[in-house]
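Visitor: Output the structure for:
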Amino acid sequence: MVEATDFKNAMSWLTGAVNVVTTSGASGQHGFTASAVCSVTDTPPTLLVCMNQAARSHLHFIENKILSVNVLGAHHQHLSNVFSSKMSSEERFEHATWTKLKTGAPVLEDALVSFDCQIEQTQEVGTHTIFVCRIVAIQHSPHEQGLVYFNRAYHHVGQASML
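Guide: This is a model prediction of the structure:
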């Protein structure tokens, strides 16, 4: 039997892109920092997002049925910390500039890329809910360096722009 601590320590060696996942709707505007995001298929374009059921905004994502995955650039490390902090949802959104695409979920204006999604399916597995999300719109920015999390620390990847 693999212990949870052993699993967490092993997973710290799996490099993951850092994302801020947001929602908005009748249940309010909320967001959290996530590395558990991946593509499922390109036909139709679909993402998978995992969220801890104990997160204070979990129910809001289920009720709103939409979300935006905002892939953070190297310049967004502070925003990752904000969206994983104990700040209120309202305070979190004050730390960046947001827009909306088709669903109305908050989209980070200068994210490397943002995926605007409808939540089509949910599946509870252990402590988490898996959201299967159909992508309805995509927005890119010109930034070239991404933010990843590896061995419990942030790192930058990609080409630095020449000034």
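
Visitor: Every contact and neighbour count from this point should use C-alpha atoms.
Guide: OK.

Visitor: Show me the helices in this structure, by range?
Guide: For the chain, helices defined by DSSP state H occupy the ranges 4-11, 58-64, 77-82, 89-93.

Visitor: Counting neighbours, what do you get for I135?
Guide: 23 (other CA atoms under 10 Å).

Visitor: let me redo that: D6
Guide: 9.

Visitor: Can you show me the strands along the chain?
Guide: Using DSSP state E, the strands of the chain run over residues 16-17, 19-23, 30-34, 37-42, 45-52, 66-71, 98-100, 106-108, 113-125, 128-140, 145-150, 153-158.

Visitor: One more, so I can put them side by side:
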Amino acid sequence: MTATTQDAVAPPGGSGTVPPDAFRAAMTRFARSVTVVTAYDGADPVGCTATAVLSLTDRPPTLLVSLASDSGTLGHIRAAERFGVSVLPYRLRALAARFAELPAARRFDGVDHDGAYGAPLLGGAVAAVVCRVTRYVALGDHTLVVGQVVHVATDEGAEPLIHFARRQTRPER
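Guide: Presented below is the predicted three-dimensional model:
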């Protein structure tokens, strides 16, 4: 599939962008880790599945997460001013659907997690990060949450769950 705008530069007053379906199709070709972004609602853990997570800089160590602006998890991050990100391992791939589809109040039922660093982190994660929020940036229907990293943990032996071409997979060895 190929889609382009008619002009290399958007005309004044025109959107100058490709159709949303063409954009979504192209984005399926960007392989990315499947993560669960978390926070606390008082003492209760909350979270959602996310793939729009990236390292912003290492001086200071900073992470960026993109969440729907109407996301319940985003509301709890705003209240807590901290968030966690757990990179799911392939062996726990069922958690991706759980944190995307179940009612928010049931997502953590029976899920191993640790909140020692101010945000819930899932047990068995390939990598886990806790951040202190430094900025929110509203863009379109999403909000970018920028946070300075205050804790990291990794499991060098775990295989990450990868989202690619509208399916979940793992890296080939």
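
Visitor: residues touching Y90 of the second structure, list them.
Guide: Taking CA atoms under 8 Å, 6 or more residues apart in numbering, we find Y90 of the second structure in contact with 158-162, 169-170.

Visitor: Just the buried residues from those, in PyMOL please.
Guide: Selection of buried members from the contacts of Y90 of the second structure for PyMOL, criterion 16 or more other CA atoms under 10 Å:
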select buried, resi 159+160+161+162+169+170
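
Visitor: Now do the same contact list for the most centrally placed residue in the second structure.
Guide: Nearest residue to the geometric centre of the second structure (CA atoms, centre = their mean): A50, 3.0 Å. Counting by CA under 8 Å, 6+ apart, A50 of the second structure makes contact with 34-37, 66-67.

Visitor: before we move on, what about S68 of the first structure?
Guide: 21-23, 105-107, 114-117.

Visitor: How about the aligned partner of L79 of the first structure in the second structure, nearest residue that isn't a chain neighbour?
Guide: Counting by TM-score structural alignment, L79 of the first structure corresponds to L95 in the second structure. Spatial nearest neighbour of L95 of the second structure, chain neighbours left out: L88 (7.8 Å); criterion: CA to CA, 6 or more residues apart in numbering.

Visitor: for V65 of the second structure, same thing?
Guide: V53 (4.5 Å).

Visitor: Repeat that for T35 of the second structure.
Guide: Residue nearest to T35 of the second structure in three dimensions, not counting chain neighbours: V87, with 4.4 Å by CA to CA, 6+ apart.

Visitor: And for that neighbour, the neighbour number?
Guide: V87 of the second structure: 27 surrounding residues under other CA under 10 Å.

Visitor: residues near R134 of the first structure, how many?
Guide: Other residues within reach of R134 of the first structure, judged by other CA under 10 Å, total 24.

Visitor: again with the one 4 residues further on
Guide: When neighbours are counted by other CA under 10 Å, I138 of the first structure registers 16.

Visitor: My understanding was that it contacts L112; is that so?
Guide: No - the criterion here is CA atoms under 8 Å, and I138 of the first structure misses it with L112 at 10.6 Å.
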